[in-house]
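# Return atomic coordinates for the entry below.
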Amino acid sequence: MFSIDSYLQPHESFHFARKLLDAKPPRFAHYHDYYELFIVEKGAVNHWANGRDERLEAGTIACIRPADVHHVSAAADTGAQIINVMFRTDTADHLVRRYGADLENHFFWSTEPQPATYTLSGPRFERGVNLSLDLQTTRRSLARIERYLLAIMTGVVDLSEQSDPTLPGWLIQACAQARLPEVFREGAAGFVMAAGRGHEHVCRKTKEHLGVTPSAYINQIRMEYAAHMLRSEDITVSGVAELIGMENLSHFYRTFKNHYGITPRAYRHQHQKSPF
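The predicted model follows:
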C-alpha cells in the first residue's frame, strides 16, 4: 500500500506531479491511503483498475479512491503525459460532509465498482489543465487543495453533460447547443431559443436541475471560451469580447475577473508563459 506520508511533509496537504508515462505497465497494481485525481493531458493511457482495463484519452479526468487497486501506463501508439494530484482522506471527508448534496455518488464518492471518469474537451479541458498547473507553484495548503477540488468538481466538470436520467431531454440539448459560438453569443436568449421552451419555464428548470440561471450558465461558457482564446490565440482583448457577444468591454472585464480572479490581460500574460 502506498502512503500519503511518503509524499507529504506534515504541514502539506497535497502532492502535485506532471509526468510522462512509460508504455510498459508497472509490475504490480497498488492501492493507497489517500485520494488521487489524474488528468490525461496528452496522448492516451491504459488504466487497469479493480480488474478492468480501460483506455483513457486526452481530456479524461479520473477520480481514484483509496480502496481502488490500479495501475496506469502510456498507450503504446500515442504515449502519454498526465497531471497527478494526491490529497489526504480527511480533505475528501470534509468536502463531502459540507457539499454532499452536490458531490455524493459522483467523483471520489461514486458507489460504482470502477473509479469515476469524466471527459473534458475544448475550453473546459483547457481550464482543467490551467487550474491544475497553478498547483505547481502554490503553497501546498489545505485551503488551496480544497479550492482546487471544488473548482474542478463544480466548475470544470459539467455534470449536466454526463448521463443524468432526471434531466429533461430539451435541457440536455440546450446545454449541448450552448457551447456553439452562434448560441452563446446571444446570451441567455440564445439558451432559451435552443431549449425551445418558454422563457420562465426554461429559467425555472435550469435553476432546478443545474443550480444556476440560464444567464449564469451561458456566462460560464463565454468565460471558458474567452480564456481559451486569450491563452492560445493572438487576438486583442476587445476582439475576444466581441467574439463571445459582449460588446461592453467593461462588462467583459468585470465578468471575467469574477470568474478567474484576474483581468483578461493578466490572464493572458500568466498563461502564455511556459509552464516549465
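
# only C-alpha atoms for contact and neighbour calcs from this point on.
OK.

# All the strands of the stretch 101-250 of the chain, residue numbers only.
116-119 (DSSP state E, counting those that start in this stretch).

# now the helices: where do they sit in it?
122-133, 142-151, 169-177, 181-184, 188-195, 199-210, 214-232, 237-243, 249-260 (DSSP state H, counting those that start in this stretch).

# what packs against the fourth one?
Right, helix 181-184. Counting contacts by 3 or more C-alpha pairs under 8 Å, 6 or more residues apart in numbering; DSSP states H and E, helix 181-184 packs against helix 188-195, helix 214-232.

# mind putting those in JSON lines, mean neighbour count and distance to L131 included?
Shown next, in JSON lines, are the helices and strands packed on helix 181-184 (neighbours: other C-alpha atoms under 10 Å; distance: least, C-alpha to C-alpha, whole Å):
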{"stretch": "helix 188-195", "mean neighbour count": "21", "distance to L131": "27"}
{"stretch": "helix 214-232", "mean neighbour count": "21", "distance to L131": "12"}
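
# To compare with the earlier structure, here is another sequence to fold:
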Amino acid sequence: MTLHHKDILQTGQQIRLTRATLTSARPKILHDHDFFELFWVQNGQVRHHLPKGAQTLTEGDMVFLQPGHHHGLQGRGDHALVVSLCIHPQTIKSLAKRHTSLNGHLFWSKAGPVRMHRDIRQLAALNHAAVMLERSANDTLAAEAFLLPLCADLTAEAHPDTIPQWLADACNAARDPAVFREGAAGLVKRSGKAHPHVSRMMRKHFGETPSDYINRIRMEHASRALTTDSDPVSQIAADCGIPNMSHFHKLFRAAHGLTPLQYRQKYQRQIVQPQ
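Reported below is the predicted structural model:
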C-alpha cells in the first residue's frame, strides 16, 4: 500500500500533523508513501515493523522516513500514542538545497530510516512546537519554522554533558508519577541535596526552578492522559499531584494554551491504521 501526499495535504499545505492512538493489532502489510514522514512516540511503547525486522520504540523515540520506506506501526500495551508528520517532498528538497549541512542526516540520510531520541525536556519543547504547528496554516513558512530548529539541534555537534550526575538522576526519577506527585519536594528528596542547592543548579543547567521542572512534567503527563484516557479531569489532576482544580487549570492553560477540556476535545481521537 502506498500513501499519497495529495490525499493528506490540502491545497497550499506543506505539512500536516496527526496524533494517533495505536491498536495492538500487528499490521497485515507494510505501507510506504510518496512524502517524507517524521513520527515520534508520545506515550507508551510502539513496535516499528520494517522489511528487515522490527524495533521497539519508547517515549521520546523519533523516526525520520523518506518516500519509499516501507513500515508499519503496532501499539504495545495500553495507550501507545504517536505523533506523525506528513511533509511535502518539495519542502525537504528545498531545505537540503539551502542548508547543505543537512545532507547525510535525518531525512537526507542514505542509511534508511533514521532513529533519534528526545529526553523529557526536549520532548516537552517538541510538543510545544507541535501545538504551534497545529495552530498554523501548515504552509511552507510553518513547515520550516517547525523543521529547521529541530533539524539544526539534531545535526549539531554533540557537546560534553556538564550536568552533575546526581542532578541528572534526580531529573530522570522525576518522570515517575510517584515522584512528580510529590511536587518539587519529590525531586529534591531524590537528589539527596539541600533544596537551595538543587534550585541553584537547576537554574544554572536548565534555566528553571524545581517547581517549574516538575510542573512541566505534570502537564505533559496530563496532556497524554487527556488524549488517551476517559478519566474525569479532576482525576487526572489528582494523578498529577494537583488536587486544587483552579491551580491545575492555570498550569495547564499556561503550558498548552487551552483548558484541559478544550485540549481533550481537540486532540482525543481514535486511529485508523493502514492494513
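
# care to give me the TM-score?
Aligned and superposed, the two chains score 0.59 in TM-score terms (TM-score structural alignment, normalised by the length of the second structure); 234 aligned residues with a C-alpha RMSD of 5.1 Å.

# ok so, going back, looking at the helices of the stretch 101-250 of the first structure, which is closest to L8 of the first structure?
helix 142-151 (12.3 Å; C-alpha to C-alpha).

# between the closest one and helix 122-133, how big is the angle?
170 degrees (axes from the mean of the first three to the mean of the last three C-alpha atoms, to 10 degrees).

# these two touch, right, R118 of the second structure and D61?
Yes. The pair R118 of the second structure / D61 is scored as a contact, 6.3 Å apart, by C-alpha atoms under 8 Å.

# The two - which one has more neighbours?
D61 (21 against 17; other C-alpha atoms under 10 Å).

# Test my guess that the more buried one contacts H117.
Yes. Assessed by C-alpha under 8 Å, D61 of the second structure is found in contact with H117 at 4.4 Å.

# The second structure: which residue goes with G196 of the first structure?
Residue pairing (TM-score structural alignment): G196 of the first structure is matched to G192 of the second structure.

# how close does its match sit to G186 of the second structure?
G192 of the second structure is 10 Å from G186 of the second structure, where distance means C-alpha to C-alpha, to the nearest Å.

# for E134 of the second structure, same thing?
Distance from E134 of the second structure to G186 of the second structure, by C-alpha to C-alpha: 34 Å.

# Out of the helices of the stretch 101-250 of the first structure, the one nearest E41 of the first structure is which?
Comparison of these against E41 of the first structure by C-alpha to C-alpha identifies helix 122-133 as nearest, at 7.3 Å.

# List the buried residues in the closest one.
Residues of helix 122-133 of the first structure classed as buried by neighbour count (16 or more other C-alpha atoms under 10 Å): P123, R124, F125, E126, R127, G128, V129, L131, S132, L133.

# Next, format those residues as TSV and append distance to T236 of the first structure.
TSV is the format used below for these (distance: C-alpha to C-alpha, whole Å):
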residue	distance to T236 of the first structure
P123	18
R124	21
F125	22
E126	19
R127	20
G128	23
V129	23
L131	23
S132	26
L133	24
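
# and which of those is nearest N84 of the first structure?
Closest to N84 of the first structure, out of all of the buried residues of helix 122-133 of the first structure and judged by C-alpha to C-alpha, is S132, at 8.7 Å.

# Surely the closest one and I83 touch.
Yes. Here S132 of the first structure lies in contact with I83, judged by C-alpha under 8 Å, at a distance of 7.4 Å.

# Now do the strand of greatest length in the first structure against helix 142-151, angle only.
When the first structure is parsed with DSSP state E, its longest strand is strand 35-49. Orientation check (the same axes, to 10 degrees): strand 35-49 of the first structure against helix 142-151 gives 50 degrees.

# Can you point out the buried residues in the helix or strand following strand 35-49 of the first structure?
Where DSSP states H and E defines the elements, the next helix or strand beyond strand 35-49 of the first structure is strand 52-57. By neighbour count with 16+ other C-alpha under 10 Å, strand 52-57 of the first structure contains the buried residues L56, E57.

# tilt between strand 52-57 of the first structure and strand 35-49?
110 degrees.

# For strand 52-57 of the first structure, which outside residues touch it?
Strand 52-57 of the first structure is contacted by residues V40, K42, G43, A44, V45, N46, H47, W48, A75 when judged by C-alpha atoms under 8 Å, 6 or more residues apart in numbering.

# switch to 10 Å and redo it
By C-alpha atoms under 10 Å, 6 or more residues apart in numbering, the residues outside strand 52-57 of the first structure that reach it are 39-48, 62, 70-75, 78, 80, 113-114, 117-120.

# Kindly report the same for stretch 124-135 of the second structure.
Contact with stretch 124-135 of the second structure is made by 15-18, 40, 42, 60, 83, 85, 118-120, 122-123, 136, 139, 142-143, 145-147, 149-150, 216-217, 219-220, 255-257, as judged by C-alpha under 10 Å, 6+ apart.

# Separate out the buried members of those residues.
Among those, those buried by neighbour count (16+ other C-alpha under 10 Å) are 15-17, 40, 42, 60, 83, 85, 118, 120, 123, 139, 142-143, 146-147, 216-217, 219-220, 255-256.

# neighbours around V157 of the first structure, how many?
The burial count for V157 of the first structure: 19, using other C-alpha under 10 Å.

# and it, how far is that from P113 of the first structure?
Distance of V157 of the first structure to P113 of the first structure, computed by C-alpha to C-alpha: 21 Å.

# okay, and the common contacts of D61 and H117 of the second structure?
Residues touching both D61 of the second structure and H117 by C-alpha under 10 Å, 6+ apart: W40, V41, L123.
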